[in-house]
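A.B. asks: no sequence on this one, just coordinates:
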């Protein structure tokens, strides 16, 4: 029998704009894998960076994009237990990890040097079927629609950055730089932690800053210094850099108070071009935050299912896979915060 072919959004080379719809065969799964029929898949900033060829990570071309996804189990490998056909699930992003590595052995497989993720290391979910290791799966409660559940992954990035990697206490003043998906979700999680939060961006970010305001945040275009120093003149307790350019880290150094904390979650390959002396002079802690692991996913799914963390305000629309270009463009231009795709 001929294999089933499905439309997929494929990044086929490192040249700018090298993304197109291709027909691909249904994946063959291994004994510890499941085959998911994808219900929805979110468009991530990293998908856009691979499309515009300004990413800073190695890509295994050609590759199907998409690592924010959920769907139903339609096939299971012979050694898969605790799951059944039809289960509603979302998947973590660490498609390939060495479970014997020192990082994996302590539960931080997201930091395993051999890690390869969906959408750059192996084929992702911007298609009808995707092969997923069963260890990556998390159950989705019936009350949580897939167009929201597929955004569990960026929520986990935010949760890890804010809860695990930032010492935020109720009443702290927190500045988030960059009103993209991760920035707004970091702000939302910081609000859940009891912080007073401002989100700062450029004039072109006005629409996205208005969405940040829906989460109870102060939306600031341009300089956030006055807000950061409003309490006692010293600056914000925590600054989260969710933009990733060199300038925003310099800005974070200016906004944070002495003995304060900066969490850097935004990527950017550019050289810094400025002195880190303020980091020393102000006794600042600079913390990187990357990805997430099992307990983070369980916490976030609970928050989403209960409605305590609501992703509906950031969803700018749902497009069929075949209209990926429009969905990418609307995110790239800042017209929407998050685009969601649906396989056809």
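C.D. replies: Yep, it's here. The shown structure was predicted, so the numbers you read here are calculated from the model rather than taken from an experiment. Residues are numbered from 1 along each chain as shown.

A.B. asks: from here on, just use CA atoms for contacts and neighbour counts.
C.D. replies: OK.

A.B. asks: any idea how far residue 302 is from the closest residue in space to residue 13 that isn't next to it in sequence?
C.D. replies: Residue nearest to residue 13 in three dimensions, not counting chain neighbours: residue 61, with 5.7 Å by Cα to Cα, 6 or more residues apart in numbering. From residue 61 across to residue 302, the span is 35 Å (Cα to Cα, to the nearest Å).

A.B. asks: want to compare, so here's the second one:
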């Protein structure tokens, strides 16, 4: 997993560190691993904050639907300080940064050359393809780094990644405009951030839909800009809005495939559905309504450099508020309590601080 610790920092300090390691399917624990060595074009980042994503919890339970290079340190939502760097004129030791998630890409592929490296088939991300940031240090390609403002806390900056996922889904792939009506399915962290992005984009009606057990999260959705929330029949609710033809855009941020049927029922003819939530279950549903309604169905995955820069600006100006989404900030040693709390829906989002 970790490369041999031969960096100047590792030689001067202890070459071991604690890390939350997914060492085999359905098996995660806090382990001692080697401090990573950096190579030319990389930076060693001292991790100050790392968010726990639903994907981390899925790997913990073995319920994920993507390949994992075991053993691997979890964590892909992070910010920290450059400890050591090789081969950069843009960054230097001491810089405050966040990192994109595309840890390994083929920079010569047609998609990467178009700036769509997030869709490069060979892409490997932190936390499943290569070692992530639930540790004191992580090695990061310099191309992944972004500067952050001095007054942006690391706990907030660590959410740049999920905010970028939401930005890409709502502002990029859905193209929400002022006056639009939007329904967001699934009030998890991404769904809640999609609510806020829709509100920031000027949507006049933003509906957040969830289960009765999601009421606390739907209350947060209202804080973030939802004009309506619903725990019952979303189709019946949408039928009573506007002209009754449905909403302009549906953002499906739920982690189940069945919600696509709901999305098709509530979207208006010539409307738009963007699916950003993973749903690996088989979908026993006719696609005929897609044709009958002439609906655009769009997948949304990951993010790009430009999106990160826009999100950092929004976080820095305070236009994007992630405080209502974060329930707990805890040291790395309390990772299990945080994972369990998110799995049991006690927490929406937890952030770990490996260097406190």
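C.D. replies: Yep, it's here. On a predicted model such as this, the values are computed, not experimentally measured, just so you know.

A.B. asks: what range in structure 2 does stretch 29-42 of structure 1 sit on?
C.D. replies: Stretch 29-42 of structure 1 corresponds to residues 38-51 of structure 2 when matched by TM-score structural alignment.

A.B. asks: contacts for the matching stretch?
C.D. replies: 7, 36-37, 75-88, 133-143, 154-155, 158-159, 349-356 (Cα atoms under 8 Å, 6 or more residues apart in numbering).

A.B. asks: could you rerun that using 7 Å?
C.D. replies: Identification of contacts with stretch 38-51 of structure 2 by Cα atoms under 7 Å, 6 or more residues apart in numbering yields 7, 75, 77-88, 133-142, 154-155, 158-159, 350-355.

A.B. asks: give the contact list for the aligned partner of the residue nearest to residue 13 of structure 1 in structure 2.
C.D. replies: Using TM-score structural alignment as the criterion, residue 61 of structure 1 maps onto residue 70 of structure 2. Counting by Cα under 7 Å, 6+ apart, residue 70 of structure 2 makes contact with 22-24.

A.B. asks: contacting residues around the residue nearest the centre of structure 1?
C.D. replies: By Cα atoms, centre = their mean, structure 1 has its centre lying nearest to residue 154, at 2.9 Å. Contacts of residue 154 of structure 1 were listed using Cα under 7 Å, 6+ apart, and they are residue 182.

A.B. asks: pretty sure it sits in a helix.
C.D. replies: Yes - judged by DSSP: H, G, I helix; E, B strand; the rest coil, residue 154 of structure 1 forms part of a helix.

A.B. asks: residue in structure 2 matching it?
C.D. replies: Correspondence of residue 154 of structure 1 to structure 2, assessed by TM-score structural alignment: residue 162.

A.B. asks: any idea how far its match lies from residue 269 of structure 2?
C.D. replies: When residue 162 of structure 2 is compared with residue 269 of structure 2 (using Cα to Cα), they lie 30 Å apart.

A.B. asks: again with residue 167 of structure 2
C.D. replies: Relative to residue 269 of structure 2, and taking Cα to Cα, residue 167 of structure 2 is found at 24 Å.

A.B. asks: most surrounded residue in the contacts of residue 70 of structure 2?
C.D. replies: Using other Cα atoms under 10 Å as the neighbour criterion, residue 22 leads the contacts of residue 70 of structure 2 with 26 neighbours.

A.B. asks: name the nearest residue to it, ignoring sequence neighbours.
C.D. replies: Distances taken as Cα to Cα, 6+ apart place residue 28 nearest to residue 22 of structure 2, at 4.3 Å, with adjacent residues excluded.

A.B. asks: of the contacts of stretch 38-51 of structure 2, which belong to helices?
C.D. replies: Of the positions in these, 154-155 sit in helices, assigned by DSSP state H.

A.B. asks: which of the contacts of stretch 38-51 of structure 2 fall within strands?
C.D. replies: Judged by DSSP state E, strands contain the following of the contacts of stretch 38-51 of structure 2: 77-85, 137-141, 350-353.

A.B. asks: circling back: list the buried residues for the match of stretch 29-42 of structure 1?
C.D. replies: Residues 38, 42-51 are the ones in stretch 38-51 of structure 2 that count as buried (16 or more other Cα atoms under 10 Å).

A.B. asks: sorry, back to before: distance to residue 202 of structure 2 and secondary structure added to the contacts of residue 70 of structure 2, as JSON lines?
C.D. replies: Listed next are the contacts of residue 70 of structure 2 as JSON lines, based on distance: Cα to Cα, whole Å; DSSP: H, G, I helix; E, B strand; the rest coil:
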{"residue": "22", "distance to residue 202 of structure 2": "41", "secondary structure": "strand"}
{"residue": "23", "distance to residue 202 of structure 2": "45", "secondary structure": "strand"}
{"residue": "24", "distance to residue 202 of structure 2": "45", "secondary structure": "strand"}
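
A.B. asks: closest to residue 209 of structure 2 among those residues?
C.D. replies: Closest to residue 209 of structure 2 out of the contacts of residue 70 of structure 2 is residue 22 (32.6 Å), distances taken as Cα to Cα.

A.B. asks: all the strands of the stretch 201-350 of structure 2, in order from the start?
C.D. replies: Applying DSSP state E, counting those that start in this stretch to the stretch 201-350 of structure 2 gives strands spanning 205-209, 228-230, 247-252, 267-275, 296-299, 326-331, 349-353.

A.B. asks: how about TSV for those strands, with distance to residue 181 of structure 2 and mean neighbour count added?
C.D. replies: As requested, the strands of the stretch 201-350 of structure 2 are exported to TSV (distance: least, Cα to Cα, whole Å; neighbours: other Cα atoms under 10 Å):
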stretch	distance to residue 181 of structure 2	mean neighbour count
strand 205-209	5	26
strand 228-230	11	19
strand 247-252	5	28
strand 267-275	10	22
strand 296-299	16	16
strand 326-331	27	15
strand 349-353	27	25
